[in-house]
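Colleague: Prediction below, plus the sequence it came from.
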Amino acid sequence: MSTTLIIVIFIFLLLFIVYADHLAWKTIAEAPSERATHVIRKHSILTGRGVKCRLRTITPKLGAGSTSLGISTTRLEVHRRDATQADQYLADAEDETRYE
């Protein structure tokens, strides 16, 4: 009985950690992986300024008996704590490139 309870609690905690990690990130830019240069540029701007962010490549899921013809997508995700700061940094970077 106690072993089963420990396993159930462990699974619950694992699911909670995965769910909490999903909620901690906000997508601020997205593009097909073949044309993701502006997303990668934004990522380098933000990481250079110390913003917690990550690039994720999302591939379409396969159904039973089908082949994947979908295009993978690259997403720039920012930690929710840094989202407003990231928006400001990207706006400043856009202004700098506009006046060059």
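Modeller: That came through fine. Residues are numbered from 1 along each chain as shown.
Colleague: Going by C-alpha atoms from here, please, whenever you check contacts or count neighbours.
Modeller: Will do.
Colleague: At which residues are the strands of the protein located?
Modeller: 25-32, 53-58, 73-79 (DSSP state E).
Colleague: just the ones you listed: most buried one?
Modeller: Burial of the strands of the chain is given as mean neighbour count (mean count of other C-alpha atoms under 10 Å); strand 73-79 ranks first at a mean of 21.
Colleague: how far is it from where the chain is centred?
Modeller: Its chain's average C-alpha position is 3 Å from that of strand 73-79, according to C-alpha atoms, centre = their mean, to the nearest Å.
Colleague: got another, please set it beside the one above:
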Amino acid sequence: VDRPLFVEIPLQELARTPTPPAPESTVPVLKHVRDKGTNAFDVVVLGAGSIGVPLAMALAHAGKKVACLDSGASPGQGDNKRAIGGIRQTFGQPSKITVMR
């Protein structure tokens, strides 16, 4: 039969259905802090996207103790993930070139 299949579910039944748990990240949060037992940093970079990661790398190479924090489960899951195109504009910055490889 070529007609759509409709299923009626009472609203009360939907309200009793448990919400599935949110997926947990497989990336340990602040592993460095947990392993070293310290939370003293020279710099805290907020955001692990195309700006935050190269900035954190450049600061670390310059000898700074850096924490790079992001709300996503892994780096680059924010606006970078939704960006269109593939332009690589590094302006010769070694840390950005390293990240882009």
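Modeller: Right, received. Where do you want to start? Keep in mind the model is a prediction, meaning the values are calculated, not measured.
Colleague: How alike are these chains, TM-score-wise?
Modeller: Overlay of the two chains. TM-score (TM-score structural alignment, normalised by the length of structure 1): 0.33; 55 aligned residues with a C-alpha RMSD of 3.8 Å.
Colleague: Distance to residue 18 of structure 1 added to the strands of structure 1, as TSV?
Modeller: Output for those, formatted as TSV (distance: least, C-alpha to C-alpha, whole Å):
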stretch	distance to residue 18 of structure 1
strand 25-32	12
strand 53-58	16
strand 73-79	15
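Colleague: Ok, which of those strands comes nearest residue 9 of structure 1?
Modeller: strand 25-32 (25.2 Å; C-alpha to C-alpha).
Colleague: just checking, what packs against that closest one?
Modeller: Here strand 25-32 of structure 1 touches helix 37-48, strand 73-79, going by 3 or more C-alpha pairs under 8 Å, 6 or more residues apart in numbering; DSSP states H and E.
Colleague: For residue 4 of structure 1, which of these is the nearest?
Modeller: strand 73-79 (35.4 Å).
Colleague: Okay, angle between that closest one and strand 53-58 too, please.
Modeller: Counting by axes from the mean of the first three to the mean of the last three C-alpha atoms, to 10 degrees, strand 73-79 of structure 1 lies at 150 degrees to strand 53-58.
Colleague: Which strands or helices does strand 73-79 of structure 1 pack on?
Modeller: strand 25-32, helix 37-48, strand 53-58.
Colleague: okay if I get these as a markdown table plus distance to residue 97 of structure 1?
Modeller: As requested, those are exported to a markdown table (distance: least, C-alpha to C-alpha, whole Å):
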| stretch | distance to residue 97 of structure 1 |
| --- | --- |
| strand 25-32 | 18 |
| helix 37-48 | 12 |
| strand 53-58 | 22 |
